[in-house]
Each structure stands twice: as structure tokens, then as C-alpha cells.
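Engineer: Take this sequence and fold it.
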Amino acid sequence: MIRKQIKECSECASRNIYRDVEKGETICRDCGLVIEDRMVDMGQEWRSFEDDKGGDRRRTGAPTSATQFDGGLGTEVGTTSDFYKLGSDRERDRFFRLRKWNIRISTAIERNLKVALAELKRVSSFLRLPRSVEEEAARIYRQAVQKGLVRGRSMESVIAGALYAACRRHEIPRTLDEMGEASGIEKKEIGRTYRFVTRELGISIKPSNPADYIPRFASALKLSPETQSKSVEILEMARDIELTSGRGPTGIAAAALYVASLIHGEKRTQREVADVAGVTEVTIRNRYKELIKKLKLTKAVEKSKIKK
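Structural biologist: Next up, the predicted model:
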């Protein structure tokens, strides 16, 4: 079970969170609330004796990780660089013989995981995803392999689907377009694989919150904090009348940001907003019309145009 990373202050809802690793505390920089005071340190545990003079002072190994094919617990018979440290020919022959058998006895699943998890790390790094999401995706992929869900599908599409599922579970907004760009797989294929894997593994995914996409979209469009806040307010109004139900979260979020930019005189074209959100201009246009009509924002938009 993964403990969710704290994203905002429970007192003032600020996202300006500071994590003091030495004290094990999570603190809100705005109001000073100590949100958490028992953080787990996943780093090495060190010995510290007076007679220790250099050398390896680690008292434990590295933490286990689902992103390593052996969970971080396996051993390997040396590396190629170790060959040059050996003195006699007899020792070198023995080294290569042991290394060869170590590779031979690896199972097909282990070999699959070794390649797949390297690809997972690459895609995760491209998308700048946190370690917690990477670990969750690795666990999902392992379960998929163990249940034989990878057969008949490309390894890359299952990796992308697992990462997308992990992002959704951790409320880290990433679009299928972004996932497709990072993995080189068509977004439709990622979507199909994501739905298949989550269904077969019984993974529950909460509906995406459109407001989670606002900060990234606003940053890419270089919009002010006021416009960003207004777009979140528009989304809350839309949610109250169930206008967000049954609509893609990225499309409705982008449209809300487009409306807010018009109201605050920071006009961006529908093409610019669509490109950032990874949706079509038609989607922006349709959602925009729905928002200003149902939320009665036509006057506010017209008023901003007159002021300008």
C-alpha cells in the first residue's frame, strides 16, 4: 500500500509545502502548520563510531524497489570492470564461467522485467514523474506479467498503460497525448491497454479532477495567478450544476482557462489553448459555449472585451 504524498495544507489549502527530511516534518510555508511529523526516511542508515576512519559506514542495504527487476534484493556476479582487478588467468576464467551461468539461470520473466523496467524509468524520467508514481507503475506491470496480460501486447504499451494508471491513482495529471509522446505509442492503444489492465487487475481509478490540470496549462500559457484562480472557480461552478460529468477533464479544464483568460483580459487563441491541453479546437469551442451559456458568463466576457 502506498502512502499518498501530501499535496496541499489541510488548514489553508496552500500548495506551498516544505519537507524537512532531517526533522521528519512536512510544513506549510504559508500558515506554518506542521502537517506531518513522522516522515519515513528511505535513505541509508549509517553507523557512526569514533574509530571509524573512512570506508563503508552503511549499516543497511538500499531499500527494496519495485522498479528493479529483482526488487533490489538480487545479486549479480560482478561487472565487466571487475575483470581487470583479477590477477591470474585461472581467476578470470572462473569469473566468466560464474557470470555466464548467472545470466543463463535468469527466468524469462526476469529478463522481461529487466528490459521493461528500464523502459518504464525512461518514460517516467521524460514525464518528470515522482518516484512514488514510478514504483506504483512498476508494481502494476509486475502484476500484469504474472497474470499473463502482456501476451499479445507490446511491452511499451503495457508500460505506458501502467504509468497512466499510476498517475491517475496518485492524482498526477498527465494526458494520453503526453504519455504517447513519451512512449512512442498511439494514445488510442495506450487507452485500450490502460482500460484492459485496470479491469483485469481490479484497480479502482477515481475520475480525474479537471482542476488538477489548471496549474500546468496556465504555466504553459503564461497566465497570471488571478486567471488561474478564476478558472478553478469556473470549474467549481460547472461541477455544482454537473456540467463536468461525462466530459473529458482536459477539455473542460482548458475551456475554463480560456474563459478566465478572456475575462481577465489575457486573451489566448483557442489554438494555443488546444495545443497545450492536447485537445482539438472544436472541443475548446464546444466546451466554451456550454460554460458561458450555462454559467451565464456571456456578459462578463463581453464586458472584458469592451474594457480592452
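
Engineer: switch to C-alpha atoms for all contacts and neighbour counts from now on
Structural biologist: Noted.

Engineer: and the nearest residue to I185 once chain neighbours are set aside, how many neighbours does it have?
Structural biologist: Nearest residue to I185 in three dimensions, chain neighbours excluded: S157, at 6.4 Å (Cα to Cα, 6 or more residues apart in numbering). With neighbours defined by other Cα atoms under 10 Å, the count for S157 comes to 24.

Engineer: Please give the structure of this sequence too, so both can be compared:
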Amino acid sequence: MSLRDIYESGFDDDDGKTINQTHCLECGGSLRTEGGETACTECGLIVADCRIDHGATPRTFEGEESKREQTGAPITPARHDRGLSSEIGRYRDANGNALSSKKRRQMSRFRREHGRARWSSKKKRNLATACLEIARLTSALELPYSVRERASQLYRDASSEDLIQGRSIEAIVAGCVYASCRCGGYTRTIEEIAGVANCGEEAMKNGYRVLNKELSLKALVPTPKTLLPRLIAEFDVPNDVQYRATELAEIATESGIANGCQPSGVAAACLYLASSEAERSIPQADIASVAGTSPVTLRKRYTALQDELDD
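Structural biologist: This is a model prediction of the structure:
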């Protein structure tokens, strides 16, 4: 289904938003723009992904000489050198002319010495390794670039606080990615991240605990409503069931049913109750397995929701 003609177009310099629409036309959920990508917070539908180039544009004013200088890529914590590295070419010079064989051998020696002098300390070499690993994890988990930048900054903060010493880089990196997801409101479980990380689940949990304690992370508390889109995507339920499950999640939060309970268990109960009301019942064991909870917990939250609706 093409969405190009049904949304009003526009642009906001502050967040890179390219449309004026505030609600998703598929499920009615709110839209969130991050890094130029606009997506629905409920169903995850990507409405617009046009990224604006904020690089400098050459301008000439009256009475001034024409200047064609261009700035490079923006500074980012996602790269070990913040994107300010220098690269030595191989076969052509700056004007595009081919290099002679003598000059190519000379450039090869320059590249070798440049590579040796790139790392002034072991800490910076470890930072480069960590940035590459963070990029791999966020790509494997299909997370946005903002999560990668936040995770890289968390690793830099941990390195400056000497939290890496005596610990595995892979464990701290996995903990940084999980912490970035928690702080940004992205629902990724420890099991999902540990499944693609180069460390065990216990090592990752230990890395996250250290970061949370020493850096005082402002992690967002997961709610049943934020966990629902993942469950809905797994079972491909119709729109009416999605709306009802979201409504039940809000009722569970407002009535206090979700207080002190595992959010995934409440979300699973909301989806099961919504599907049952629409006569599209999904097996409890299947929903509980995807949600990471037990069928017993699902039934308890299901009963509490039914009692609340009956009242």
C-alpha cells in the first residue's frame, strides 16, 4: 500500500520530521520522528524515511569572493575518532589523476605508518573495537542509528570511569546496547541481544548492572502497552484485535492491575483477551512463549482483567 499521497508533506528542522501527520492512518497510534525516520509507536509502521542532508551549502554574498568549501560528515560518537579520521588514497590523487608505480609504493608505506600511529593508547584501540561491535549489534537487531550513537557514548563514559578494566569488552558493549534500548524506549529483551552478542547472557547482565549502578542510567520502565507491538507482530492479528489489546493495556495500567506485575505477562493477557473477544483465540502457550512468561501468569492476569471489566 502506497502511503506517499495520503500524508501532508512538510519539514521540521528540529527533529527532521518530513510530514505534518501526527497519527498513523493504519492503527491510529501516535507517530515519532527520530533521525529523519517517522514511525508509528504502536504498530511500528515506517511512514517516512527521508533523511535530510544538513551539510553546508556553498553561498556567495555580494562583495565577497566565491568559496566552494564543504564541511565533511557530522561529528558522531558512533565512531572511535568521532568521524574525523584521515584516509590515504591508493590509485589516484586529489585531482583524479592516476598515480605512478613509484608514488603508489610510497602511498603504501604512508598507509602502513599511518595505521601504526593511529592508536596512541590501548584504550583508544579498544574503543575502536567497541564501536565496530556496537555497529554490528545494532545492525543485527535492526535498531535505529540513534541507539548506536547512545550506546557508543555510554561506552565512552564507562571507559572514562575505568569500568572496562577487568571486564570483557563484548559484555560491556552488549550492556551498552541494552541500556541504550532501555533509555530510548525500544523493547529489546536481554535474550534477543545476547543471541547476537559475542558473550553469554550472564556476562551481559553483569555488564548492564555495572553501567546502571555507576553511570546512574535513566532507564524507562517497560509497560504492557510498549510490549504489545512485538507480540502483535508475531501473530499478525487483525486491526480490531490490535485496537482492543491496546485499550486493555491502558485499562490494566490505569486500574493498577499492572502494578508490581511482570509487564510481559500483562501484555500477553491483553492480547489473549482481545483475541478471545473477537473469536480469534490464540493458544495461551503460544502467546506466553513469545512474551517470555508462563501460561499460569497469563491466566492470572487474564482473570484480573476480566474481573475489572465486569465491575
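
Engineer: so what corresponds to the residue nearest to I185 of structure 1 in structure 2?
Structural biologist: By TM-score structural alignment, S157 of structure 1 lines up with A171 in structure 2.

Engineer: if I pick its match, what's in contact with it?
Structural biologist: By Cα atoms under 8 Å, 6 or more residues apart in numbering, A171 of structure 2 lies in contact with N198, C199, G200, A203, M204, N206, G207.

Engineer: how about a cut-off of 10 Å?
Structural biologist: Residues near A171 of structure 2 by Cα atoms under 10 Å, 6 or more residues apart in numbering: 164, 194, 197-208.

Engineer: For PyMOL, write the select line for the buried members of those residues.
Structural biologist: To isolate the buried members of those in PyMOL, using 16 or more other Cα atoms under 10 Å:
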select buried, resi 164+194+197+198+199+201+203+204+205+207+208
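
Engineer: Just flag the most distant two among the contacts of A171 of structure 2.
Structural biologist: I164 and A194 (18.6 Å; Cα to Cα).

Engineer: just to revisit the earlier point, what's the helix or strand for the match of S157 of structure 1?
Structural biologist: Per DSSP states H and E, A171 of structure 2 falls inside helix 169-184.

Engineer: List the buried residues in that helix.
Structural biologist: So for helix 169-184 of structure 2, counting by 16+ other Cα under 10 Å, buried means 169-183.

Engineer: Next one: the match of S157 of structure 1 from S159 of structure 2, what distance?
Structural biologist: Relative to S159 of structure 2, A171 of structure 2 is positioned 13 Å away (Cα to Cα, to the nearest Å).

Engineer: show me what contacts the corresponding residue of structure 1 for V241 of structure 2?
Structural biologist: When structure 1 is aligned by TM-score structural alignment, the residue opposite V241 of structure 2 is T227. Residues near T227 of structure 1 by Cα under 10 Å, 6+ apart: 218, 233, 256-266.

Engineer: that's a helix at T227 of structure 1, yeah?
Structural biologist: Yes: counting by DSSP: H, G, I helix; E, B strand; the rest coil, T227 of structure 1 falls inside a helix.

Engineer: where along structure 1 do the helices fall?
Structural biologist: Using DSSP state H, the helices of structure 1 run over 89-104, 108-127, 131-146, 155-169, 176-183, 187-201, 214-221, 225-240, 249-263, 270-277, 281-294, 298-307.

Engineer: Give me the contact list for the first one.
Structural biologist: In this case it means helix 89-104 of structure 1. T75, E76, V77, G78, T79, T80, D82, F83, Y84, K85, L86, R111.

Engineer: S160 of structure 2 maps to what in structure 1?
Structural biologist: Matched by TM-score structural alignment, S160 of structure 2 corresponds to Q146 in structure 1.

Engineer: Ok, G185 of structure 2 next?
Structural biologist: Using TM-score structural alignment as the criterion, G185 of structure 2 maps onto E171 of structure 1.

Engineer: in terms of contact, does its match touch D212 like I think?
Structural biologist: Yes: assessed by Cα atoms under 10 Å, E171 of structure 1 is found in contact with D212 at 7.7 Å.

Engineer: Those two: who's more crowded?
Structural biologist: Set side by side, E171 of structure 1 and D212 show more neighbours around E171, with 20 against 17, by other Cα under 10 Å.

Engineer: Relative to K307 of structure 1, how far out is that one?
Structural biologist: Separation of E171 of structure 1 from K307 of structure 1 (Cα to Cα): 38 Å.

Engineer: Then Y18 of structure 1?
Structural biologist: For Y18 of structure 1, the distance to K307 of structure 1 - Cα to Cα - is 41 Å.

Engineer: More neighbours: which of the two?
Structural biologist: Y18 (15 against 7).

Engineer: Just list the residues touching I214 of structure 1, thanks.
Structural biologist: By Cα under 10 Å, 6+ apart, the contact list for I214 of structure 1 reads 173, 220, 228-229, 231-232, 235, 250, 253-254, 256-257, 277.

Engineer: Just the buried ones from the residues you listed?
Structural biologist: Here the buried ones among those, as counted with 16+ other Cα under 10 Å, turn out to be P173, Q228, S229, S231, V232, L235, T250, A253, A254, A256, L257, A277.

Engineer: Same list, those residues, but as a markdown table with distance to L129 of structure 1 please.
Structural biologist: As requested, the buried ones among the contacts of I214 of structure 1 are exported to a markdown table (distance: Cα to Cα, whole Å):
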| residue | distance to L129 of structure 1 |
| --- | --- |
| P173 | 10 |
| Q228 | 23 |
| S229 | 25 |
| S231 | 25 |
| V232 | 23 |
| L235 | 25 |
| T250 | 19 |
| A253 | 21 |
| A254 | 22 |
| A256 | 25 |
| L257 | 24 |
| A277 | 18 |
